[in-house]
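1. Output the structure for:
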Amino acid sequence: MMNDSFMNSEWQSLCDHLDEVSKHLGGSREEVMQFRDQPPPQRYPELLERVRQAAALATRWRGESATHQQDDELIDEAGRESFPASDPPTFSHAHA
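-> Just a heads-up that it's a prediction; the model follows:
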């Protein structure tokens, strides 16, 4: 069995890191809290399993984030294509 203070420190670090990743990728705050609410792992293999679970969450969030980015890109492209029709006529003092 590993030193409890080491396991607690590593567990806290993993939870904090997952929280930051969720903010960056738009992950679910609820999922982060559910992950964090688990009892700290007691053995190193348990910690490694939690790291795997955290990585799986981050991978899913990244995939969802990529889908949203593609949607945003399509909207931006549609806006660029309608650019001439959406601009008001240019006003010049020389024609006044």
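2. contacts, neighbours, all on C-alpha from now
-> Fine.
3. Identify each buried residue in the lengthiest helix in the chain, please.
-> Counting by DSSP state H, the longest helix found in the chain is helix 44-81. Residues of helix 44-81 classed as buried under the neighbour-count rule (16 or more other Cα atoms under 10 Å) are Leu47, Arg50, Val51, Ala54, Leu57, Ala58, Trp61, Arg62, Ser65.
4. Second input sequence below; structure requested for side-by-side comparison:
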Amino acid sequence: MKDPFVQSQWQELCEHLKQVAHHVGERAGLESQYADEAEQFCASQPPARYSHLLDRVREATHIAIRWQEQASEQRHVEDLVDEAGEESFPASDPPVFSHSHA
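-> As a prediction, this is how the structure comes out:
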């Protein structure tokens, strides 16, 4: 017999994970990949007991933390590229322009 409370909490967990996938994935440019992962997680067999629900919460938490870390790494790399670009601009001094001829 399925516990209605466990089922409702499972649905909420899936909705939250999908929201995290959208929010974090959008910032990292990996929204599609994260959304697919969230869908796979939610498509798995729903937990029947509360203790199983807690295990699934732990799994979802690990997934979200991994996404967050990947997004942070992605932002760090992008920040380094931006910084290098800013430091190299302009790449050289502009040519000297004068109206006099030698």
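5. re earlier: got CSV for the buried residues of helix 44-81 of structure 1, with distance to Glu31 of structure 1 too?
-> Below are the buried residues of helix 44-81 of structure 1 laid out as CSV (distance: Cα to Cα, whole Å):
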residue, distance to Glu31 of structure 1
Leu47, 18
Arg50, 13
Val51, 14
Ala54, 10
Leu57, 8
Ala58, 11
Trp61, 11
Arg62, 14
Ser65, 16
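6. Among those, which pair sits farthest apart?
-> Leu47 and Ser65 (26.7 Å; Cα to Cα).
7. mind listing what the residue most central in space within structure 1 touches?
-> Centroid-nearest residue in structure 1: Leu25, 1.2 Å away (criterion: Cα atoms, centre = their mean). Contact analysis of Leu25 of structure 1 by Cα atoms under 8 Å, 6 or more residues apart in numbering lists Ala58, Trp61, Arg62, Ser65.
8. Can you list which of these carry over to structure 2?
-> Of those, the ones still in contact in structure 2 (both residues aligned by TM-score structural alignment, their matches' Cα atoms under 8 Å) are Trp61, Arg62, Ser65.
9. Right, I'll call it a day here.
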